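A.B. asks: Sequence and computational prediction follow.
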Amino acid sequence: MKRVQAGETSLFTLLVNKYHERLMRFALSKLQVETDAEDVVQEAFLAAYHSRQSYSPEFEFSTWIWTITLNLTRNFRKKESQERTRQVEYVVRTNSTIESDTRPEQFLLDREQSAQITVWLDQLPEPQSDAVRLRFFGELSYEEIALAMDCSLSGAKRRVKLGLIKLSEIAASQ
């Protein structure tokens, strides 16, 4: 990112390639619609690029882009809930098509389980839901979660732990 700030803007593509997939998995887990998730991730990269001169090298680029993405997904959901209510199509986080070696019934079961997990995550308080999504969909470490969510390391661990406990309680009650 320092080199991008110094004028080698073509290098920003390397950062996009490095973080795009993980950011998409996180955004898709939160927004549930692939086009919305893609829009938010693209907006996050655009925001980072346009604000490149304000980036502080004392922080990791990953922390910066995760924080931007987290805030944009939260803003998107708030905006969507205020503007309209709509039917949501759940998408399997890695691929919505049947792989050649996957039996159709297994594909449907995986898709149903993914949809159920999303419903359960939406029942958690947002900080816990976001922490669980960052940990398991974004594959962030606890340190990265703490930085992205602007909380302590123990706070990040606690949010994930409480989220998982509540998820297990929700699952057991159904």
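C.D. replies: Okay, I see it.

A.B. asks: from here on, contacts and neighbour counts on C-alpha atoms
C.D. replies: Fine.

A.B. asks: what about the closest residue to residue 72 other than its chain neighbours, which helix or strand?
C.D. replies: Distance criterion CA to CA, 6 or more residues apart in numbering; nearest residue to residue 72, sequence neighbours excluded, is residue 40 at 6.3 Å. Secondary structure from DSSP states H and E places residue 40 in helix 34-50.

A.B. asks: try this one next to it:
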Amino acid sequence: MVATFRRKNGDCPKPSRAAIDSQSIKSVPFVSQDKGVDSSKLINGRKRHIAVDKHGLPIALAITAADVHDSKAGAELLWQMEGNERLELFCLDKAYRGEFLDALNLYGWRGEIAKKPDSTTTDGNIRTARITSNAILIANQHCPLFFRTVDSIDYKKAMLVFYEQNNITAFRRIFIDQFEFAVKTYF
């Protein structure tokens, strides 16, 4: 199917580059296979590792427990692509350093780690967004909101509850607490 799609779009049937990433997914009660907690995303379940071509079409897939590090599990994708003599380059994030890059070298392939933007630029954009949103609130005689005092764990829990259960109760509590803090502090 992938080869057919690529041909129809004027590409060779086999790609010369691939992007690899993973996604941790919450497990469901009826899955009894390997499970674990992805400590960076606080998800208890499994992890999908996927290699895609430039169209986003899958060319390799592996499923592991969520606690298996990307640099180890990513190697499970490589043997699935052994027959592709055109492959040269893999685009990766920093989680695929170490063992995965060593495995790539064994196949004669290269890995390119994507670089995140300079943190000063990102921080500057966040500050600008906060100032702009608060300027609009103040201009309309509303209290500005600052979320500096929100506990990061509470915020993450609120995000999980919102995305997993479509429930805004925890976010509502954070918003009200921050509004009350702003009123006491700035007015």
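C.D. replies: Sure, I can see it. None of these values were measured; they are calculated from a predicted model.

A.B. asks: what TM-score comes out when they're superposed?
C.D. replies: TM-score for the superposed chains, counting by TM-score structural alignment, normalised by the length of the first structure: 0.27, backed by 75 aligned residues with a CA RMSD of 5.0 Å.

A.B. asks: that older thread, what's in contact with the helix or strand that the helix holding residue 40 of the first structure is followed by?
C.D. replies: Elements were assigned by DSSP H and E; along the chain past helix 34-50 of the first structure, the next helix or strand is helix 61-83. With CA atoms under 8 Å, 6 or more residues apart in numbering as the test, helix 61-83 of the first structure has contacts from 1, 19, 23, 27, 30-31, 40-41, 43-45, 47-48, 130, 144, 147-149.

A.B. asks: Now restrict those to buried residues only.
C.D. replies: With neighbours counted using 16 or more other CA atoms under 10 Å, these contain these buried positions: 1, 19, 23, 27, 30-31, 40-41, 44-45, 48, 130, 144, 147-149.

A.B. asks: pretty sure residue 49 of the second structure belongs to a strand, no?
C.D. replies: Yes: counting by DSSP: H, G, I helix; E, B strand; the rest coil, residue 49 of the second structure is part of a strand.

A.B. asks: Residue 47 of the second structure - how many residues pack around it?
C.D. replies: 28 (other CA atoms under 10 Å).

A.B. asks: and the gap between it and residue 21 of the second structure?
C.D. replies: Distance of residue 47 of the second structure to residue 21 of the second structure, given as CA to CA, to the nearest Å: 10 Å.

A.B. asks: which stretches of the second structure form helices?
C.D. replies: 2-8, 70-73, 75-78, 99-107, 119-139, 152-165, 169-186 (DSSP state H).

A.B. asks: how about those helices in JSON lines, adding distance to residue 58 of the second structure and mean neighbour count?
C.D. replies: Output for the helices of the second structure, formatted as JSON lines (distance: least, CA to CA, whole Å; neighbours: other CA atoms under 10 Å):
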{"stretch": "helix 2-8", "distance to residue 58 of the second structure": "8", "mean neighbour count": "14"}
{"stretch": "helix 70-73", "distance to residue 58 of the second structure": "16", "mean neighbour count": "20"}
{"stretch": "helix 75-78", "distance to residue 58 of the second structure": "11", "mean neighbour count": "19"}
{"stretch": "helix 99-107", "distance to residue 58 of the second structure": "18", "mean neighbour count": "16"}
{"stretch": "helix 119-139", "distance to residue 58 of the second structure": "31", "mean neighbour count": "12"}
{"stretch": "helix 152-165", "distance to residue 58 of the second structure": "26", "mean neighbour count": "14"}
{"stretch": "helix 169-186", "distance to residue 58 of the second structure": "36", "mean neighbour count": "14"}
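
A.B. asks: what's the closest of the ones you listed to residue 60 of the second structure?
C.D. replies: Nearest of the helices of the second structure to residue 60 of the second structure, taken as CA to CA: helix 75-78 at 5.5 Å.

A.B. asks: Can you name the residues in contact with that closest one?
C.D. replies: 49-51, 60-62, 99-100, 103-104.

A.B. asks: if we go to 10 Å?
C.D. replies: 20, 49-51, 59-64, 70, 96, 99-104, 107, 109 (CA atoms under 10 Å, 6 or more residues apart in numbering).

A.B. asks: if we can go back for a sec, quickly list what's touching both of residue 47 and residue 21 of the second structure.
C.D. replies: Common neighbours of residue 47 of the second structure and residue 21 (CA under 10 Å, 6+ apart) are residue 70.
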